[in-house]
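1. sequence plus the predicted model coming up.
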Amino acid sequence: MFSFIIISVIFLILLYKWSTMSTTNKSSSPPSPPKLPIIGNIHQLGRHPHRSLRALAQRHGPLMLLHLGSVPVLIVSTTELARVIMKTHDLDFSDRPKLTAFDKLLYNSKDVSMAPYGEYWRQLRSISVLHLLSNKMVQSFRGVREEETKSMLEKMESNSCVNLSELLMTLTNDVVCRVALGRKYSDGEGARNFKKLLGEFVELLGTFFVGDYIPWLAWISYVNGLDGRAEKVAKEFDEFLDTVVQQHIDDHGHHQSVGNEDCYKDFTDILLHVQRQNLIGFSIDTACIKALILDMFEAGTDTTATVLEWAMTELLRHPNIMKKLQTEVRSIAGNKTHITEDYLEGMHYLKAVLKETLRLHTPVPLLVPRVSRTQVKINGYEIQAGSQVYINAWAIGRDPSSWEKPDEFYPERFLNSDVDYKGHNFELVPFGAGRRGCPGIVFAMAVNELALANLVHRFDWKLPGGAKGEDLDVTESTGITIHKKLPLLAVPTMYLPKN
């Protein structure tokens, strides 16, 4: 009886709220699928929103307006419209929504990925581009990438079957930890706790908080424990980063006392140096430093590992493509047991395989949402200020008007093509484009190219139990980053080059 009363009260509140909600001017708004009271179109997102939204767009059009609770959300599903949003009207759509997960986990969105558009964000991006992620800085960490890739290969040599998903995640975590923090946290005491903490952090970033879209139901996240989980993870990561920052401050004091000023070895060192010297004419506090460090984990670990996981999945599903890639890599590397970055420039098919992976398996399929800063007219439709905008990069990568045989894994399509993923070609936008495009493209792809080249050079690969490529389960996970649902298991056989 008590449950019935509660349900009845909630139903009456929902009915009242629906009856008092204002309606939009449908004649000037983009087409919308039918919506339910209060929740709007939330129920139509499904477990894999990028797929559900493509299906809806095929019925209602490539510029589609949804209502997620009380929030108008524009869905963009074609190359031309992506260009309009991220180039023609880039400034109009350069803001970010205020989302609970990012506020709780990223110091009230003080990081570069989610900070509101304005002077603070411009200064943060300038720090990232000039001091952390420039070509010169990425090159300076080449040794870290090569050492950690070699370490991953050595772990595989003595195993008859390996969990590639786990090993690739360890690789990207170790590279980011060494580059951002000065050491890795996958070995020794506390490694398991750190790995668990990082996993929860990434998972929570992609979690739906109902209060973001139906504010008066925000209490649900408190009741179901979601708020508490996010606060616990944020507190633990904050304490961890406090320790890391303090160690770097202490180490700098030691180096100064012995007269060694050349001691900026990682991102934390660099950020503390920028803070001390006020190099950008803009004061950054410790919370800002920690938020920028967390950006590296948010954008540089899970997504990079995902690209490698899907690349190896597709190569195992297509042995002829695997063989063609191995032929290229091994002909260039010769009898070397490990490939260094010196050899990567001429590996055109390797780069094509990675582009095709990014097209077919965009790691963050809906990119990071934008918000319209002003009212804008697009294709004759009025887009209200404050509307959220999702670019369905996954759907754009499979759009038959842009790609021949769009659902087929065919790297050759990129061999005689100028299309790239750097934000200039809007049919391939895995990293976004415009002002809010990802500043870490060079860093991410340096890890991807080196790791994949070494994996296919060092070993021949097959699936366990004699399984065929077509038997490989390619079901997707849920969340902000799309992995394989099941870990990728494979059998490596060491390749011995002929002298």
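-> Now that the structure is in, tell me what you want to look at. Predicted model only: the values in this text are computed from it and were never measured.

2. can we go C-alpha only for contacts and neighbour counts from here?
-> Fine.

3. ok, how many other residues are close to Phe141?
-> Other residues within reach of Phe141, judged by other Cα atoms under 10 Å, total 16.

4. isn't it up against Val179?
-> Yes. Using Cα atoms under 8 Å, Phe141 and Val179 qualify as a contacting pair, with a distance of 6.9 Å.

5. from Met494, how far off is Ala191?
-> Computed as Cα to Cα, to the nearest Å, the Ala191 to Met494 distance reads 29 Å.

6. buried stuff in whichever strand or helix holds Thr243?
-> Here Thr243, judged by DSSP states H and E, is contained in helix 226-257. Judged by neighbour count using 16 or more other Cα atoms under 10 Å, the buried positions of helix 226-257 are 226-227, 229-230, 233-234, 237-238, 241, 244-245, 248, 252.

7. one more: stretch 423-434?
-> So, applying 16+ other Cα under 10 Å, buried residues of stretch 423-434: Gly423, Phe426, Glu427, Leu428, Val429, Pro430, Phe431, Gly432, Ala433, Gly434.

8. inside helices: which ones of these?
-> Among the buried residues of stretch 423-434, no residue falls in helices (DSSP state H).

9. export those residues to JSON lines and append columns for distance to Lys136.
-> Supplementary listing: those in JSON lines, determined by distance: Cα to Cα, whole Å:
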{"residue": "Gly423", "distance to Lys136": "20"}
{"residue": "Phe426", "distance to Lys136": "27"}
{"residue": "Glu427", "distance to Lys136": "28"}
{"residue": "Leu428", "distance to Lys136": "25"}
{"residue": "Val429", "distance to Lys136": "24"}
{"residue": "Pro430", "distance to Lys136": "23"}
{"residue": "Phe431", "distance to Lys136": "20"}
{"residue": "Gly432", "distance to Lys136": "22"}
{"residue": "Ala433", "distance to Lys136": "22"}
{"residue": "Gly434", "distance to Lys136": "22"}
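
10. take this one as well and set it beside the first:
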Amino acid sequence: MEYSPVSLLWLGLLLPAFLAFLLSRRKPTKLPPQPPAWPVIGNILDLWPAPHRNLHSFRAEHGPVTWLKLGSLNTMVIQSAQAAAEFFKGHDLAFADRKCPHALTALGYDQGSLAFGRYGSYWRVLRRLCSAELLVNKRINETAHLRQKCADSVIAYVEEEVAAKRATIEQGIDLSHFLFLLTFNVMGNMVLSRDLLDPQSKDGPEFFDAMNRVMEWAGKPNVSDFTPWLRWWDPQGIKAGMTKDMGRAMKIAEGFVKERLEERKLGGETRATKDFLDAMLDYEGDGKEGPPKISLQNVNVIILEMFFAGAESTSSTIEWMMAELLRQPESMKKAKDELDQVVGLNGKLEESGTEKMPFLQAVVKETLRLHPPVPLLLPRNTLKETNFMGFDIPKDTMVYVNAWGIGRDPDAWEDPLAFKPERFLGSNIDYKGQNFELIPFGSGRRMCVGLSLAHRVLHLALASLLYRFDWELGSGLTPETLDMRERSGITLRMLHPLKVIPKKRSA
């Protein structure tokens, strides 16, 4: 069919008018305020080198809910306690999905993950299993002796290190190394019924190194997260590096699982109580019949995830607690005096005793307020188009909740930048997901499943360190010169590991 020039002219005039008419009929979309953005890349450059700090700086001009365009990705940021309360209380289900970093799709990790898994029936089964078998209060109470053993072992390791470095002790020891060893072995005992890092360990050091590398890859800024058309290329090589190191860790986890399966096959169960691996294997299957089951591949993934989440974030928080107390000698003295009063000068420190230590508990809360282990929490994803606080939020919008910024919300906290544990004495504010000015573990459906365990480990570890040693800063540092800068990643560690001099306390 041929068109005359007149017909083509009318088509050229009417088509734009028709498109304009269709656009005018669309419901107008109201988005949150957005900082100026570059073409194509949007606000990506606004994130680094410290995304939590940079995003927090937008609040003064753009308000408590900020909109960003990160490459092709729509992104909303929650920046105040009031907005967080509305988000978690009124819209938790609409935002219950996850955005998974491209690096963590290596080896199908995201398909078995509880932390990064998509919201659905499999995720609900996994969440229920983790809550009931590993992290329910009854199980945590029954395993207090395991955490005590790990804490006592680390105290002994510190004493050995001091003795070995007596000539150079003024330079200090790397406290972060011992804290990671503590939390890593706590998870080893809870999940696998064994210490993984000790002089006799064979697989432990290799597992430890592989896990460290995986955390480094996961924390690297990755352009593939914001430009999906580049994922096949992996321009920074992050997924390739993750695949290699996660493969090492996965192989070791697979060895633990195979060993346990052989034990069970031979009827060689020797543990007085089931550990988490036993519970996972009780639920293992292909899921073709009945309710969803957990494949052996995903059992390996969950084992890795327990170590990722349980060891890294907890050890970094303990390090921040010690750093803050070393900067505030008066707070350090109050915590020690309380310990001596509750435990006695020659008593036996036990995990349950920390429940009688309100100042120690206040130190933990204040540290989590200023140094939440995952400053932007893990990113949520919008399941459907949602109206939030008067804004029209499209489906598949990524959502960051800036827990670091909310801990500094001037509308929620007096003198928010100061370390003052006393603010929590006599206060009912807690970090269990109902007080939205303090949400280091998140809230709602996707709240950190390990909160109860982390709570116990944080208090026991800090109490053990303070009760057994007097602490000074090493390398000639003073409270005024201690470097409190952060190293950004998924978790928020000190930029430079804390160097300290431990001196055994006399009776």
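-> Okay, I see it. Predicted model only: the values in this text are computed from it and were never measured.

11. please state their TM-score.
-> Structural agreement between the two chains, given as a TM-score (TM-score structural alignment, normalised by the length of the first structure), stands at 0.90; 471 aligned residues with a Cα RMSD of 2.2 Å.

12. which of the buried residues of helix 226-257 of the first structure lies closest to Leu489 of the first structure?
-> Val233 (29.7 Å; Cα to Cα).

13. how much space between the closest one and Ser94 of the first structure?
-> Taking Cα to Cα as the measure, Val233 of the first structure and Ser94 of the first structure are separated by 29 Å.

14. need the distance between the two termini of stretch 289-301 of the second structure.
-> Taking Cα to Cα as the criterion, the two ends of stretch 289-301 of the second structure lie 22 Å apart.

15. centre of the chain to that stretch, how far?
-> 24 Å (Cα atoms, centre = their mean, to the nearest Å).

16. got the contact list for the residue nearest in space to the middle of the second structure?
-> In the second structure, the centroid-proximal residue (Cα atoms, centre = their mean) is Val374; its distance is 4.2 Å. When contacts are counted by Cα atoms under 8 Å, 6 or more residues apart in numbering, Val374 of the second structure touches Ser313, Ala403, Pro440, Ile490, Thr491, Leu492.

17. roughly how far apart are it and Thr317 of the second structure?
-> Distance of Val374 of the second structure to Thr317 of the second structure, computed by Cα to Cα: 10 Å.

18. next one: Ala463 of the second structure
-> Distance from Ala463 of the second structure to Thr317 of the second structure, counting by Cα to Cα: 14 Å.

19. tell me, how many residues neighbour the closest residue to Lys484 of the first structure other than its chain neighbours?
-> What sits nearest to Lys484 of the first structure in space, not counting adjacent residues and going by Cα to Cα, 6 or more residues apart in numbering, is Glu476, at 4.7 Å. The number of residues packed near Glu476 of the first structure is 15, by other Cα under 10 Å.

20. chain center to stretch 335-344 of the second structure, what's the gap?
-> Computed by Cα atoms, centre = their mean, the chain-centroid distance of stretch 335-344 of the second structure equals 31 Å.

21. how about it: buried residues?
-> Ala335, Lys336, Asp337, Glu338, Leu339, Asp340, Val343.

22. so where is it in the first structure?
-> Correspondence between stretch 335-344 of the second structure and the first structure is established over residues 325-334, with TM-score structural alignment as the criterion.

23. what lines up with Glu123 of the first structure in the second structure?
-> In this structure residue 123 of the first structure is Gln, not Glu. For Gln123 of the first structure, the aligned residue in the second structure is Val125 (criterion: TM-score structural alignment).

24. whoops, Pro30 of the first structure was the one
-> Residue-level alignment of Pro30 of the first structure against the second structure, with TM-score structural alignment as criterion, gives Pro32.

25. trace Leu376 of the second structure over to the first structure, please.
-> Under the alignment defined by TM-score structural alignment, Leu376 of the second structure corresponds to Leu366 in the first structure.

26. list the contacts for that match?
-> For Leu366 of the first structure, the contacting residues are His50, Tyr390, Ile391, Asn392, Ala393, Trp394, taking Cα under 8 Å, 6+ apart as the criterion.

27. fine by me, we can end here.
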